[in-house]
Each structure stands twice: as C-alpha cells, then as structure tokens.
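S.K.: fold the stuff below for me.
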Amino acid sequence: MIGHDATDYPLSSRRRKRKFLVCINPFSGPGNAKQIYSHEVKPVFQEADIEVEELVTIKQNHAREFARTVSYKDYDAVIIVSGDGLIFEWLNGIMERDDRDQAIKLPMGIIPAGSGNALATAMLVSKQEQCFKNSHLHSALLAAKGRPTPMDVVEVHYGKKKVYSFLAVAWGIISDIDIESEWLRFMGSPRFTIQAFIRIMALRKYRGILYYLPAEGYSQSSHSTQNGHVVGGGGNEGESSNHKAPLVNNTSVSVQAGDGILNPSFQSSESQESHDGSSESDSPTTQQPLLPPLSEPVPSNWVKVEGKFVCIVVLQDSHLSRDIVAWPNRAFNEGVMCIQYVMYPVSRRHLLDVMVEMGKGDHMEKNSVTSVFVKAFRIEPLEEDGIVTVDGEKVEFGPIQGQMMETKANILIPS
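M.R.: As a prediction, this is how the structure comes out:
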C-alpha cells in the first residue's frame, strides 16, 4: 500500500492521525532550539492532534547520518527546528539513499532557530506571515496546516564531491561575512550586520571566472528580462556601471571585468502533473546532464565573465537570511537559479547602500548588481585561497559548479 501513487488515495478517505519526525539542533544559532520547540511549537502540534517523534542532534552531521537510514514512510513530515545548516544536512542525507527519489518527497517543515533562517523566512513571507515577530509560532502553524509543496534542488560539484543545495552558492564578500561572523554566533542574526560593516571597511577583491548557461525565455513577474538577464537598473553615483551582463542567444560570450497529508508519495497537487506516470527507476542522475567534469571546459553556448569580483551569489531562494531579501517574489519551484554578482571596483559607500537595499530586495535595481537567470553555472577562483559556501556551509576552496535538478524536494506550507 505504501508504494502506491498518492492519486490512488482520495483525500476524504484517508483522514487519520498524522505523525511528524521533529529534528532539533540545540547548538544552532543562539542555542535555544529546544526551548523554542517545547514552549512554542510542541503545544501547537498537540492541539492539532499530531503525533511527534523527537530527535535531538548531538554532533555535526547527526541528522545527515539519520536521514540515510530512517524509515521515512513512518512519517507524514520531518520538522527541522534549527537554522539552514540542519536542512542542508537532512537534504544531503536523503540524497545519499538508494531510494532518494521517493524519500525526498517527505515534506520538510521548518521552525527558525538559527542565525540566518533563510528558508523558514521565505516560507513565512510566501504566506504573508510574520517573520520578525512570533516567527516560531507562525512556522508551527504553517507546518500543522501545511501540504507538500515542491522546492527546487541544485546539484553542486566541487573537488571530487557532490552535494545538494536548496539555498545558495556564494564566493566573495557574502561568503566571507557568513563564515567570518561565526565568532558572533551567540548574537543570532545581528552577527551578519556587524561582520558586513567590518568586511566593507576592509574591502577585498576576488579574481576569478564565472560561467553560466542562461535560462532563455525565463521571466519572473517582478522583473523585466530578456534571454534570462535582468534588463534595467539605475546609474547611481559610486556604482561600477561599465559592466552589464551580455544578452545572448545560444552564443558564447566572453566579458572581461496540512490536513490529511498524502503519506504514500508525499505528493502535492502542484507537482502531480510532473510525477504522474513516472517510474520508480527515475533518478536524479537520469536527467539530461548540463555539467561537464570540472577538469573539462564548459560548452560553447555558456557565457563567460572574467575579472575582479566583490561577490558572486547563486540563488535558489527568495531570502539569504531573515534580513536579506535576495530574490524578491521567487517561487519555490521556478526551475532556475539567479546569479547576482558585483564587479570591482565599487565604492564602500555604494556597497553599504547595496547591503541596506538587500533588506527590501531593491538591490537588484542597483547598476553595480548584475542579475542573470541560469540553468547551470561554474565559478573558477583565480586566487590561492578563500571561502566558498554552499547553503552557508564552508566547502573546499576551488572551482565549483552546479545545475538545477528535475527532482524536487517538498516543503510543508498551506496550499
């Protein structure tokens, strides 16, 4: 019965008590995840008559190891009480399973208990819920009332490793701020603001090459686009305005410078069309590959941007943290990434303005910020060392590349 398609089980005939697996990271952010869960989240689940099984992590990658072997069919959802780090662990543990195509459908509910809380914030904002006040309670209500909603996943390669990303790949000032602010972890989200000011005052430049495959024909309602590139942007004082993304058309360009969750397949109505009729042998590895090996050149229809950067961020989410709206109005399953980058030189004053505008998502209108929508990317640093992050986690420094996957994860929000 468990292996049948969700469409075989009408919602009205499958009313039953739900069961959530709750993963709590007591070391996340300020270190109060256990208190958040017991005081604000658990009472909501009890009131909703949801059975819970709790896992309190005791070490790094504990959730990843657990996800590799958990009997996921025993649960209607997994609830992550942590920051974005535990989501990354869980997702990658699931993707290391032989049955990952089915296991990844187990919906994730997110309770913000870390420093950044990007995905939790994006989920709250998508439903016009508060993310600055009573966010734990609102997130618990989203989970209790939620239904599976598909979310994009990006396959990322670096060194000899492969990981899966739901949030962002970053190199430059953004990744530096993230990792170098660890000494302020006890402060929660203000740590990023303080470290951002420090890093802007001691501004660095990063030599490298960015390659990407444009998502041609893609458009988002909040942006005017042509061949996958944002069109527009002002010319404010202090901005480096001599570089904008080239518009391409298959040409290589080089630029210098809720209730009754359907447990059997955890399938949402939004994802039903793309999954109906697919065989269990379908695998993330069977999709059309866009990435060559890192040791080989990219295809001729990719765009190349070479020069000195201030930052490169490859986004799959609307938020980079609770306070940073990186890609306004981004839906969870748009099937494309947004690369945002700033070239050097740029004034410190202007960069401060960009950081402030990121609080509202208005930074994309700045002439120094180039935004391109892509299906795949590669970043090749030309520096000897530095910091590259995937979903806020520091990874081996060096070339890194990724592509949007056809396989989707599920998050738990009301329809």
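
S.K.: from here on, just use CA atoms for contacts and neighbour counts.
M.R.: OK.

S.K.: how about the contacts made by the closest residue to residue 108 other than its chain neighbours?
M.R.: Ranked by CA to CA, 6 or more residues apart in numbering and with sequence neighbours excluded, the top spatial neighbour of residue 108 is residue 411, at 4.5 Å. Taking CA atoms under 8 Å, 6 or more residues apart in numbering as the criterion, residue 411 is in contact with 107-109, 147-151.

S.K.: count the neighbours of residue 143 for me.
M.R.: A count of nearby residues for residue 143, using other CA atoms under 10 Å, gives 29.

S.K.: how close does it sit to residue 53?
M.R.: Taking CA to CA, to the nearest Å as the criterion, residue 143 is separated from residue 53 by 15 Å.

S.K.: do the same with residue 248
M.R.: Separation of residue 248 from residue 53 (CA to CA): 51 Å.

S.K.: so between those two, which is more surrounded?
M.R.: Each of residue 248 and residue 53 has its neighbours counted (other CA under 10 Å); residue 248 has more, 18 against 12.

S.K.: another for comparison:
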Amino acid sequence: MNQVLINSRGVSTSLRFNDASFFIEPTTLDGHKSSCCAGIYTSRRVKRTEVPLRNVISAQIASGALEVQYLVRKSKKSRLNLAMTSGTVQNEDSTRAKKWCEALLLAAYQGANPSKNLKVLVNPHGGKGKGRASYVTKVEPILLAAGCTLDVTYTTHGGHAIEIAREMKLGYDALVLVSGDGLIHEVLNGIDQHEHRDQAFCIPIAPIPTGSGNGMSLNLLGLQDGLDVCAAALNVLKGQPLKTDLFSFAQGDRRRISFMSQTIGITADIDIETEHLRWMGDTRFIIGYISAVIARKSCPIELSMKVVDQDKSRMVDVLHARRAGESPTPSSLPSSLLSADNKPDSASSVHREWTQFKRPILWMYAGKGPFVSRALMQFPVSIADDGLIDIAIQEITSRRDLLRAMDGAEEGRTYWKNTNQYFKVSAYRARPLAPKGTLVVDGEQVPFEEFEVDVLNRLGTFLSPFPHYAPEFLVRDIQGNT
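M.R.: Here you go, the predicted model:
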C-alpha cells in the first residue's frame, strides 16, 4: 500500500512512495481502485515531483481532505522551501487513505515520533538581524506542521540565554537556537550552571543559522545546507544525537565552556574589529582578513601543549578511516607514532607532557569542528568526539603568501601550508606577552590574559543527520590536488 490518487476536473495525480522517495505524478483515474488506496480530488494540475523521503514533514487526512507537506528545492543549488499537495478524499476511500498517510509518516520518520517538545530561543539581533523573520516565516511553520509543541523565547540582552538555560526544565526533546554560534556558547554555559547539569547536557541542541559565522550549523549540515534555515528545521525533526567534545576554558579561578574555538592574534582581531559589519554576514570576515594582512601584526605568546600528533598525512588518514568506521580515535594512537621528527620542540611530547612552541607567529587558532565560517575550513581533520583539541598556528610569512592562502580556504587547503603548523593535543595553555591584544572564545571577546584549555570528552550533544561532522576533507595538497 504505497499509492493514492488525487483528481480534479478530469485531471488526476498519483501520490506514492518507496524506501527513498515520495513521488507526485500526473496520471489517470481509470482502474485506480485496483492499484491504489484512495481517490482524492485536487484543485490544480501538477508536474512530476520526486522528494527525498527524509524531506516529508507531515501527511494527514481530516474532514475528507488529504494533505502532505514536504520540503523541496526549486533547483539543485537552491535552498529548501515548505510545499504542500492536498485534495479531497472520496468517502469510500477515506479509511485506506488514512492508512496510507500513517505508512508514509512511518517511513519518513523511520518509526520516530514526529511531534517533539521543543524549547526555542530566538536571537532577533544576531547576524543580519533576520532571526525573528526567519523563524516566523520559515522555521515555525515546519515545526508546527510536524505537530511539535513549542516553548518560544526571544532573547533581549547579552547573557539572557545563559539565564534561561540555567533554569530550564529537563523535559524538552531538543533546544532549538535561532541565531549564530554566540547563542550556542551562552546556552552551554547556562547548562553548565544547571542544578542537574549532566542531564541538561544530554538535551540535544539544534542550531538554526541566522548569525554571521554559523560554524556549528555548517559542521552539522555541510556547505549546501549549513546556512539553510529550512534544512536546519528539518534536522530538528529528523536529526539524531551526536556527542561532541566541549572545552573547559580557564583564566585563574574563572571558567567557561567553549564548544568551537579559541583564538589569539590576527584571527581574533578580525572577529572583534568587524563587529560593526555584522549586517554583511560572513563576508565581514573576508574584509577583516584583508585588512589584517596589510597590518600583519605578530602575536607574541608563550604557548605550551600536550601534543598527541602533528603528522598531517596521518591525521587525514585517521579522519577518513574514522568516518568509514574503520579506526580507533586518534587519542588512542600509540606513543611510538610520535617519533623524534614529529615533535614540535621537545621530546617530552612522547609522554604528553607540556611542550613549548617557541617560533614567532601571527595567530593561534584552536578548536573543534571543520568550519568556523563558510569561508574558512580551519580544522579540516577535526573529529567530534576524539577527546582532542585541534590547534593551527600560523608562523610569520609574507603578505603575498597570506593573501594567496585565501584561495581554497573554504576547502581546508591552508592545512597543507608549510607555515601552518597543525597539532592534535589533549590540553594547552597560553600566556600573551604583549600588553594589549584580543582573545576570542567562540566568537566572544574575553580578558586578554593567561588561560588554559582542557577537553570535556563527549559532554556536548547536538542533533545531526550524520554520525560525524558533515563536511568532507578531500584536498590532498595546497594546490588542490586530491
């Protein structure tokens, strides 16, 4: 039972599905009772449409009408939009049509309950300031179509999400965050203060990308869907929990949770000095980078790390093997892999003792997840739950070399640059040596002073279509050859 017919004024349409797709096709009514579940009358002629079964949101019959809502693209490169096909069911076919709807939803949600109890936080001021409009016009209709219960709060001030997350109840199926990465940072730090902290961290977070960078959404959904609010809403309904590492960022007796990145030097300057350009979206970072390259300020810093690996080729191999389910986590690599010529500056890295990095640098970027923005795949070999922090350190080089590095940065091509030192570490600490500068954690500026970062293995939970980060890292060298 995988087909129904809809008909209007002599024009009929077949609705059917298989294990992969939902189909809407022009047909005829002749003999339909022997091959379908119901006859349904629609108001207009339709053309053949094939929709991935995952994109089906709802299917129901009420008051003699059958309605199917789904997400569809106008072209391969366009974003998803909510669409609907509907019609009137003949009385004698209503029971069979109802069973058809139930079967379609069972296949589309793979047996899961479409209706979820969701806590929704909307930041109306993030990114280009379109969070409220995007939520009301695109996201909310999708969630309501699936029958979700929505507890919606619009944030009004910095730190508001920390307050909400700290006091929230534990009965939600997911936390839907309509904003950029800053709101995720606030929510995680609020959860860290929750009375039932461990239980609260198990509630999955589902970002809806309306900020500037939207790095986490890109990491969960990939480049095509990572900035698509409808694709992100679909992930709320169909995604599965993905455990990720979080970080403990400590300065003296002050501690905060970090989920994505910590950076100091030029890259930190770019983040803060382009705040006034948020209306431009992630284009602000490109403009900021060009300006920073012209200035090319060095970053005097005392940096120590507990190094696990720095062999770039091996890290790529481990990433691909892990995605294929064929490899242990990099944190379980034997110490013997860290041979003498793989150590940064000290033999102590074999025993994961503190090892200093002493060469002059322009910036240090540490974190988790391939993308920090659409234009920059900063940590291409990052693994969600390997218990490690990826660190990229840019040594001092020419302005020309830095500008050329923009080519292919969205593919992670800078990973292979000789002046880009890349490490996987279990912890690191840094002390700025300049009197003034910028230090940024998850896009938020923090005091410019000594800090230490440790891994909180698998503490974070996000909704994801995949059991790993979505972006693939295929580039094998700086020229782009694979």
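
S.K.: ok, the contacts of residue 411 of the first structure vs residue 13 of the first structure, which is closest?
M.R.: Among those, residue 147 lies closest to residue 13 of the first structure (CA to CA), at 16.5 Å.

S.K.: show the contacting residues for whatever residue of the second structure lines up with the closest one.
M.R.: Residue 147 of the first structure maps onto residue 240 in the second structure, with residues paired by TM-score structural alignment. The neighbours of residue 240 of the second structure, taking CA under 8 Å, 6+ apart as the test, are 462-467.

S.K.: among those, which ones are buried?
M.R.: 462-465 (16 or more other CA atoms under 10 Å).

S.K.: what lines up with residue 371 of the first structure in the second structure?
M.R.: Aligned by TM-score structural alignment, residue 371 of the first structure pairs with residue 422 of the second structure.

S.K.: isn't its match right next to residue 389, touching?
M.R.: No. Assessed by CA atoms under 8 Å, residue 422 of the second structure is found out of contact with residue 389, at 10.6 Å.

S.K.: out of these two, which sits in the busier spot?
M.R.: Between residue 422 of the second structure and residue 389, counted using other CA under 10 Å, the more crowded position is residue 389 (32 against 26).

S.K.: which position in the first structure pairs with that one?
M.R.: Residue 389 of the second structure maps onto residue 337 of the first structure when the alignment is built from TM-score structural alignment.

S.K.: measure that match to residue 25 of the first structure for me?
M.R.: With CA to CA as the criterion, residue 337 of the first structure and residue 25 of the first structure are 29 Å apart.

S.K.: now do residue 252 of the first structure
M.R.: Residue 252 of the first structure is 46 Å from residue 25 of the first structure, where distance means CA to CA.

S.K.: give me the more crowded residue out of those two.
M.R.: The neighbour count for residue 252 of the first structure versus residue 25, taken as other CA under 10 Å, is higher for residue 25 (27 against 13).

S.K.: what does the more buried one correspond to in the second structure?
M.R.: Checking TM-score structural alignment: residue 25 of the first structure goes with residue 123.

S.K.: can you check residue 46 of the first structure too?
M.R.: With TM-score structural alignment as the criterion, residue 46 of the first structure pairs with residue 144.
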